[in-house]
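Novice: Got a sequence here, can you build the structure:
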Amino acid sequence: MRPQALFFKFILVSVLVVAKAQATTSTYQPFMWQVQNQGATVYLVGSIHALTPDFYPLPAAYEKAFQSADRLAVELDPEQLDPNQSARLVQSKMWLPKGVTIDRYLDDKRLTALQQFAKANQSDYERMLHIRPWMLVEQLTQVQLKDSDYQAEYGIDLHFLKLAKQKGLPVLEIETLSQQISAIADTPFQAQLTMLETSLDQMDDEDYMAKMTEYWRQADPDGLYQFVYQDVLDNPKLKPMMEALLDHRNQRMADVISIYLGQSPNRSQTTFVVVGALHLSGPKSIIKELEQKGFYPRPMFQDKNLQKQ
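Specialist: Coordinates of the predicted model:
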């Protein structure tokens, strides 16, 4: 279900990683970078969007950086979403064309897995056959999250959103809901179908979850990216999905973040930016995009002084 891990966070407030490892089982490093330019400072924090309470307290570097912030920037602020507008947007992109059903594209084994899922979760199987693959994967992932101990309320982004609102800090949104949903819903049908097939094949495979969380906890962006990208290497049909969910959005988010870095020529201003950890990982990450723009992100997990409790 690594394809699910790639996409699910793009639908409202959801999950990049769902893991069963305990938070205290390994070294805990801040998945964070600092960028400075002409008096402006940006902290880039990689988020896990669903965790358990035992992941807290976070490493001291997170809290220290946040205390210096003048504002918070997140992908989306869920409290600012209009539920009716969100529902209309999802509805406009979730249905297959009239007369087309997903069963014509899935083999018997995967159809059986989908039927079993529908029965176990009291879902209308006949209705599900008319839903586009991206939304079916979203439904599979929602149930997995519900059945796990990991909850979005303990995610890194929501943690800092709560703190920002308690402090009265301005909250900026890097993207719009339309951009996020379009990133997954407008990908080629074959890529969506491949993601659904892979998700159905791996419904009972949970080993990767703990590994992904460990890469984040150890602040290993290269390891995290390589682990997730293995699915693309195994099945190149998933590549358009990776490009839409990560590469293209990384470019847009880096453009926005570069504006934060250019807004304070006459006074210092610090922006604490929280995005999904995968956006800060890999050869086309936000980090790499900012470097190409002439900025110099500094990894904070290499700063031992900031890590002291």
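Novice: For the rest of this, base every contact and every neighbour count on C-alpha atoms.
Specialist: Noted.
Novice: Would you indicate which residues of stretch 139-157 are buried?
Specialist: Of all the residues in stretch 139-157, those buried under the rule 16 or more other CA atoms under 10 Å are 140, 141, 145, 150, 151, 152, 153, 154, 155, 156, 157.
Novice: one more to put side by side:
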Amino acid sequence: MRRPIIVAFFSFALMACQVLAAERGALFKVSGHGHTLYLYGTIHAGKPDYYPLEPHIAKAVAAAPTLALEVDTARDPGAVQAAFARHGVFAAGSPGYAGLPGERRRRLEAALKQQGVDLAAVMQLKPWMLATMLTVRDLARLGYDPAFGVDAHLAGLARGKARIAELESSEYQAALLDRLPLAMQWDLLEETLAHMASGRQLREARELFEAYERADRQALERIAARIDSDDSVSGKFVREIVLDERNGPMAERLAALLARDDNAVAAIGLMHLLGKGGVPVLLRQRGMQVERIY
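Specialist: As a prediction, the model looks like this:
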């Protein structure tokens, strides 16, 4: 009697682990050129309980000859830091915050103080860089840590077993963020601080992460629709530069990867996969078959 009981116990335990390894984000199967590519929507911060990954994506990564990421940040951390320092810090001699009109500078100082930030400590950071750091800090308040980002976890699984390809570079990403004219960067920073003060930033971040955690298609499409209609400075920048401008080149590189490799996996930010300008739509337009698994 004991052996069947033990077998049943371990079967139950296995099923429980599979339930705990819930579907998260979005997963697509892309077919073309006689090959298959799995396209997974990731999130760049996370929690320890995100892992182990659910079976679909875990098996796909284990069998993949290539894992394509936006950037493999662990490959050369020094290059990542150098790129963001080059584009995210004011050059020596730049007036920076001191060049702002007095009223606007006082307004920013008050807003930063409200968030517990000493302006003197961030004087060298360009506004886009400071806005990005404030956003990451808000994620930490919700319990999400970049150290547990899904991209980094997937890279760890694949390293030494598969080729890790980069669809972009840290230099490209940092230069893209820095392309916003300085006047608009100040607007972006003020808008970010206003959204932090009102609670909007935390609310929308929580909404995105919860939608990722449940692989909630309807919630994700609502978020994509909101971004499509958001005409604020940050909304336009995210839609036009962070997403739309990058989606086309990423789709081209993924199409080339599909032509070359069978069963490759590509893991990119979840928002790149959603909406009418998302990468899956662009791949369909290029003649590939795209099936959404979840």
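Novice: And the TM-score between these chains?
Specialist: Counting by TM-score structural alignment, normalised by the length of structure 2, the TM-score of this superposition works out to 0.79. Behind it: 267 aligned residues with a CA RMSD of 2.8 Å.
Novice: Pick out whichever of the buried residues of stretch 139-157 of structure 1 sits closest to residue 301 of structure 1.
Specialist: residue 156 (16.4 Å; CA to CA).
Novice: Just to confirm, what residue in structure 2 is aligned with that closest one?
Specialist: Across the two structures, residue 156 of structure 1 finds its equivalent in residue 150 of structure 2, going by TM-score structural alignment.
Novice: follow-up on the earlier one: can I get the buried residues of stretch 139-157 of structure 1 in a markdown table including distance to residue 178 of structure 1 and secondary structure?
Specialist: Written out in a markdown table, the entries for the buried residues of stretch 139-157 of structure 1 read as follows (distance: CA to CA, whole Å; DSSP: H, G, I helix; E, B strand; the rest coil):
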| residue | distance to residue 178 of structure 1 | secondary structure |
| --- | --- | --- |
| 140 | 22 | helix |
| 141 | 20 | helix |
| 145 | 23 | helix |
| 150 | 26 | coil |
| 151 | 24 | strand |
| 152 | 21 | helix |
| 153 | 23 | helix |
| 154 | 25 | helix |
| 155 | 22 | coil |
| 156 | 23 | helix |
| 157 | 19 | helix |
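Novice: re earlier: wait, the match of residue 156 of structure 1 sits on residue 41?
Specialist: No. Because the distance of 9.2 Å does not satisfy CA atoms under 8 Å, residue 150 of structure 2 is recorded as not touching residue 41.
Novice: Show me where the stretch 151-300 of structure 1 has its strands.
Specialist: Listed from the start of the chain, the stretch 151-300 of structure 1 has strands (DSSP state E, counting those that start in this stretch) covering 171-173, 269-276, 298-299.
Novice: most neighbours per residue, which of these?
Specialist: When neighbours are counted by mean count of other CA atoms under 10 Å, the highest per-stretch mean among these falls to strand 269-276, a mean of 24.
Novice: Against which helices or strands is that strand packed?
Specialist: Using 3 or more CA pairs under 8 Å, 6 or more residues apart in numbering; DSSP states H and E as the contact test, the elements touching strand 269-276 of structure 1 are strand 40-47, strand 71-74, helix 156-167.
Novice: and the match of residue 156 of structure 1, how far is that from residue 123 of structure 2?
Specialist: As defined by CA to CA, to the nearest Å, residue 150 of structure 2 lies at a distance of 32 Å from residue 123 of structure 2.
Novice: How about residue 16 of structure 2?
Specialist: As defined by CA to CA, residue 16 of structure 2 lies at a distance of 51 Å from residue 123 of structure 2.
Novice: Of those two, give the one with the bigger neighbour count.
Specialist: residue 123 (16 against 11; other CA atoms under 10 Å).
Novice: got a list of what the more buried one touches?
Specialist: Listed by CA atoms under 8 Å, 6 or more residues apart in numbering, the contact partners of residue 123 of structure 2 are 96, 97.
Novice: Map residue 80 of structure 1 onto structure 2.
Specialist: Residue 80 of structure 1 maps onto residue 75 of structure 2 when the alignment is built from TM-score structural alignment.
Novice: give me the element its match is part of.
Specialist: Under the criterion of DSSP states H and E, residue 75 of structure 2 resides outside all helices and strands.
Novice: Likewise for residue 24 of structure 1?
Specialist: Counting by DSSP H and E, there is no helix or strand that carries residue 24 of structure 1.
Novice: got a list of what it touches?
Specialist: With contact set as CA under 8 Å, 6+ apart, residue 24 of structure 1 has these partners: 54, 55.
Novice: ok, it to residue 281 of structure 1 distance?
Specialist: From residue 24 of structure 1 over to residue 281 of structure 1 the distance is 23 Å, taken as CA to CA.
Novice: gap between the match of residue 156 of structure 1 and residue 6 of structure 2?
Specialist: Residue 150 of structure 2 sits 35 Å away from residue 6 of structure 2, taking CA to CA as the criterion.
Novice: Check the gap between the aligned partner of residue 265 of structure 2 in structure 1 and residue 176 of structure 1 for me.
Specialist: When the structures are aligned by TM-score structural alignment, the residue of structure 1 matched to residue 265 of structure 2 is residue 272. Remark: distance between residue 272 of structure 1 and residue 176 of structure 1 (CA to CA) = 18 Å.
Novice: follow-up on the earlier one: give me the number of residues near the match of residue 80 of structure 1?
Specialist: When neighbours are defined as other CA under 10 Å, residue 75 of structure 2 has 12 of them.
Novice: Repeat that for the one 4 residues further on.
Specialist: Burial measure for residue 79 of structure 2: 15 neighbouring residues, criterion other CA under 10 Å.
Novice: And the one 4 residues further on, by the same measure?
Specialist: A count of neighbours around residue 83 of structure 2, defined by other CA under 10 Å, yields 18.
Novice: What lines up with it in structure 1?
Specialist: Using TM-score structural alignment as the criterion, residue 83 of structure 2 maps onto residue 89 of structure 1.
Novice: okay but that match is in contact with residue 180, surely?
Specialist: No. With contact taken as CA under 8 Å, residue 89 of structure 1 and residue 180 are classed as non-touching, separated by 10.9 Å.
Novice: check contacts around residue 42 of structure 1.
Specialist: Contacts of residue 42 of structure 1 were listed using CA under 8 Å, 6+ apart, and they are 34, 35, 36, 260, 261, 270, 271, 272, 273.
Novice: And the fourth one, how close does it get to residue 221 of structure 1?
Specialist: Remark: distance between residue 260 of structure 1 and residue 221 of structure 1 (CA to CA) = 23 Å.
Novice: ditto for the second one
Specialist: Taking CA to CA as the measure, residue 35 of structure 1 falls 17 Å from residue 221 of structure 1.
Novice: Ok, the third one next?
Specialist: Using CA to CA, we find residue 36 of structure 1 at a distance of 21 Å from residue 221 of structure 1.
Novice: Quick one: map residue 181 of structure 2 onto structure 1.
Specialist: Applying TM-score structural alignment, one finds that residue 181 of structure 2 aligns to residue 188 in structure 1.
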